[in-house]
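Visitor: next one to model:
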Amino acid sequence: MISVYNDEDFLAESLESILQQTFTDFELIVVNDGSTDSSAEILDRLAQRDSRIRVIDQSNQGLTRALINGCDLARGIYIARQDADDWSDRERLQKQFEVLESRRDLSFVSCWAEGITKEGQVLELVTRPVDSNVATEELRFQRQGPPAHGTVMFRKDIYQQVGGYRPQFYFSQDSDLWLRMAEKGPVLYLPETLYRYRRDAESLSSVRHDIQYEFGEFGQACHSVRASGGDESQLLAQAEELTSRVVAGAVDASTDQQRVAATQYLIGSQLAINGDPSAATYLWTVIRQRPWHLKAWVRLFQVWLNFGRPSSAG
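Guide: Sure, this is the predicted structure:
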């Protein structure tokens, strides 16, 4: 199940990675969340070609509402997620399906994942414990969840039992759901890199990182309250109030460019560590925005030492 909002750059590639899976018995629900770019045309073209695609059009309501609507319409016993700019290995669905079929106690299965730039350079490999009990404990008590939202395939009946994605969570709706599902059954990570997710300095998760973190804290607090047998309704009301403020545009956005620069630095720094000369492009972007960013200058100098100063750097 995929939610789409103005994802024309990578949407066709993302959908093709699902349509070319070795596991073929699925419906691909795509919720078009009020896109204003060419996403709708891309979806219509692919849906005409492949009858497994079900396109659901709605006014822009945000990711959480789109996920709720898509999951409600899903007819399968398992639901697999993917984000509209990400990519799945062609064996991902088959392997995750087989695990859920053989391990009836599991609430969901995930996998290892690679983070990549918009251009496709690998930034990092995110792994998780192979042992299911260890993985479940780390999720519930050490905040170590799936490497990316889209890596997960879960049982629809457990999803429904725990209340599904909750509309109170504008961000971190996935981590809140994983915690509740892990209370019903263990989780498991396939020790294979079956998913790639893109890191974009201007994505919502980057520029709204602080707000995302705040929603994550609400999810953790709800988990603690449930564990002690308490009532989480007050926390949910607070999360809902924060969602209302985000939707209304009442949350301060004055530091957005600072967050973009911070993410650009992290990407450039990781590329430099990986020995990728394209790090210079990201680091120069940071320096143009923040000439006093000492760490960016240091990383850029390291790139120059290793690869020489590119003629286009200035």
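
Visitor: drop to CA atoms for contacts and neighbour counts, all remaining ones
Guide: Noted.

Visitor: and the nearest residue to T36 once chain neighbours are set aside, how far from S38?
Guide: Leaving aside its chain neighbours, T36 sits nearest to N6 (6.2 Å; criterion: Cα to Cα, 6 or more residues apart in numbering). Separation of N6 from S38 (Cα to Cα, to the nearest Å): 7 Å.

Visitor: that older thread, ok, the residue nearest to T36 - contacts?
Guide: 35-39 (Cα atoms under 8 Å, 6 or more residues apart in numbering).

Visitor: is it true that G62 touches N32?
Guide: No: in this structure G62 lies outside contact range of N32 using Cα atoms under 8 Å: 10.4 Å.

Visitor: who has more neighbours out of the two?
Guide: N32 (24 against 17; other Cα atoms under 10 Å).

Visitor: what's around V126, how many residues?
Guide: 14.

Visitor: let's see this one next, to set against the first:
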Amino acid sequence: MQVSFLIPVYNTDPAVLTLCVNSVLKAAADHHQVVVADDASSNPETLAFLERCDRAGLANLKMIRTADNAGVSHALNLAAAEASGDFLAPVDHDDVVVSQGFSQMLRCLQYHRASWVYSDEIQVDANGFLIRRMYKPDYSPQLLRALMYINHLQLFSQELFRKVGGYREGFEGSQDHDLALRMSEVVEPVHAETIAYHWRILEETQSRSGEQMDLKTIDHSQQALREHFSRMGQPASVEPVLLRRHPDSEPEPIGVYKSRLEPNHALSVSVVIPCRLGTRKVVDGKERILLEHCLQAMSRSLSAADDHVAGGYKVQIVLVLNAEDDLAEAEESIRRHHLGGIAICDEPGFDFARK
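Guide: From the prediction side, this is the model:
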């Protein structure tokens, strides 16, 4: 079993790119492959570093370049097309792979005979100092639909990658989340409980760590989630969660999303109310006709209900009266409160269970 690491590069600082490539080469050793895809970088220092890598002549290091800057999804797809490994492992150009954690992931992959595994990670600052450790849960579809918690490091099979169509261009900034959602529709990933990745959080990083996110990234994530729900036969509305970084600041998106499933057909709910017309009782210090009080409360609640709730349900009122009660009067009460439903009379002789 061979793994191909995919590293998309665009005008990366040579200092962090050196750390990234060296860490991946160490993890790859002599058995695994490293594919570096340069997305038409123009930075002379970046280009000089890539030239040195090319001249190194390492058998398991493959360098490819694009003629035009087409985005990270395009670069990753090119790298995947050139990869010879059975599994793919995308790596951001400024991050670090932990070789021992990678070895643990391989053992997890083989033990579970999985086609997709993901690890825990450490977030570091620009200088490589620890910000936080990210210990992730086992696979949770609900959490994945809220944020891209799987993140790095991931190993997934070439077969799975090709089956879902690879990275989709037009989802830049959210390409990993979009791919993970589509792969989750085919197979559940396995969590390898090991730290295999150092994620470098820079000012421009589109992350869930509190940095303000690019509006295009937000749009792409919402689109990816909406399309995911649609493919699953569960249309949903998707909105970004906004938080204030400081009490006086404006709310900002943080890479977390709230989804509301939309019923694809009207659901019926029948509210059965056993009652006797004219029954009175003191409620909140006032004498009230109980049935009128009940219907009034239901009418008010349905009128104020969220559109996502009320719009998906058809509510029917069923009044079960005593034998001596007036059906016409009960039906008029239902209409008067703008509710739909029916009234029926029980047999003579009170029996609450029969009602």
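
Visitor: please tell me I have it right and S268 of structure 2 contacts V315.
Guide: Yes: using Cα under 8 Å, S268 of structure 2 is in contact with V315, at 5.9 Å.

Visitor: these two: which has the busier surroundings?
Guide: V315 (16 against 11).

Visitor: just checking, that one touches V272?
Guide: No: assessed by Cα under 8 Å, V315 of structure 2 is found out of contact with V272, at 10.7 Å.

Visitor: just the strands in structure 1 please.
Guide: 2-4, 28-33, 53-58, 78-80, 87-88, 108-116, 122-126, 153-155, 187-198 (DSSP state E).

Visitor: so which of those comes closest to S172 of structure 1?
Guide: With distances scored as Cα to Cα, the stretch of the strands of structure 1 nearest to S172 of structure 1 is strand 2-4 (15.1 Å).

Visitor: contacting residues around stretch 152-165 of structure 1?
Guide: The contact list for stretch 152-165 of structure 1 (Cα under 8 Å, 6+ apart) reads 64, 67-68, 76-81, 96-97, 107-111, 146, 173-174, 176-177, 180-181, 184.

Visitor: and these, which are buried?
Guide: Buried members of those, counted by 16 or more other Cα atoms under 10 Å: 64, 67, 78-81, 96-97, 107-111, 146, 173-174, 176-177, 180-181.

Visitor: skipping adjacent residues, who's closest to I273 of structure 2 in space?
Guide: I273 of structure 2 sits nearest to L319 (Cα to Cα, 6+ apart), 5.0 Å away.

Visitor: just confirm that neighbour is within a strand.
Guide: Yes: assessed with DSSP: H, G, I helix; E, B strand; the rest coil, L319 of structure 2 lies in a strand.

Visitor: my guess is it contacts A343. True?
Guide: Yes: applying Cα under 8 Å as the test, L319 of structure 2 and A343 come out as touching, 4.6 Å apart.

Visitor: ok, those two, which is more surrounded?
Guide: Between L319 of structure 2 and A343, L319 has the larger neighbour count (other Cα under 10 Å), namely 24 against 20.

Visitor: OK, contacts around that one?
Guide: Residues near L319 of structure 2 by Cα under 8 Å, 6+ apart: 272-275, 330, 342-344.

Visitor: try 7 Å this time
Guide: By Cα atoms under 7 Å, 6 or more residues apart in numbering, the residues touching L319 of structure 2 are 272-275, 342-344.

Visitor: D39 of structure 2: neighbouring residues, count only.
Guide: If you count neighbours by other Cα under 10 Å, D39 of structure 2 ends up with 24.

Visitor: re earlier: what's the match for the residue nearest to T36 of structure 1 in structure 2?
Guide: When structure 2 is aligned by TM-score structural alignment, N6 of structure 1 is paired with N11.

Visitor: same question for H209 of structure 1.
Guide: By TM-score structural alignment, H209 of structure 1 lines up with D214.

Visitor: and the gap between that match and R145 of structure 2?
Guide: 19 Å.

Visitor: okay, those two: which has more neighbours?
Guide: Per other Cα under 10 Å, whichever of D214 of structure 2 and R145 has more neighbours is R145, with 23 against 15.

Visitor: what's that one in contact with, if anything?
Guide: Contacts were defined as Cα under 7 Å, 6+ apart; by that measure R145 of structure 2 touches L225.

Visitor: how about 10 Å then?
Guide: 177, 180-181, 221, 224-226, 228-229, 238, 256-259 (Cα atoms under 10 Å, 6 or more residues apart in numbering).

Visitor: could you dump those into a markdown table with neighbour count added?
Guide: Formatted as a markdown table, those follow (neighbours: other Cα atoms under 10 Å):
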| residue | neighbour count |
| --- | --- |
| H177 | 23 |
| A180 | 23 |
| L181 | 20 |
| S221 | 29 |
| A224 | 23 |
| L225 | 27 |
| R226 | 20 |
| H228 | 20 |
| F229 | 20 |
| V238 | 20 |
| V256 | 21 |
| Y257 | 21 |
| K258 | 14 |
| S259 | 19 |
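
Visitor: turn these into a markdown table, columns for distance to F156 of structure 2.
Guide: Below are these laid out as a markdown table (distance: Cα to Cα, whole Å):
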| residue | distance to F156 of structure 2 |
| --- | --- |
| H177 | 14 |
| A180 | 10 |
| L181 | 13 |
| S221 | 21 |
| A224 | 19 |
| L225 | 21 |
| R226 | 24 |
| H228 | 19 |
| F229 | 22 |
| V238 | 27 |
| V256 | 24 |
| Y257 | 25 |
| K258 | 27 |
| S259 | 27 |
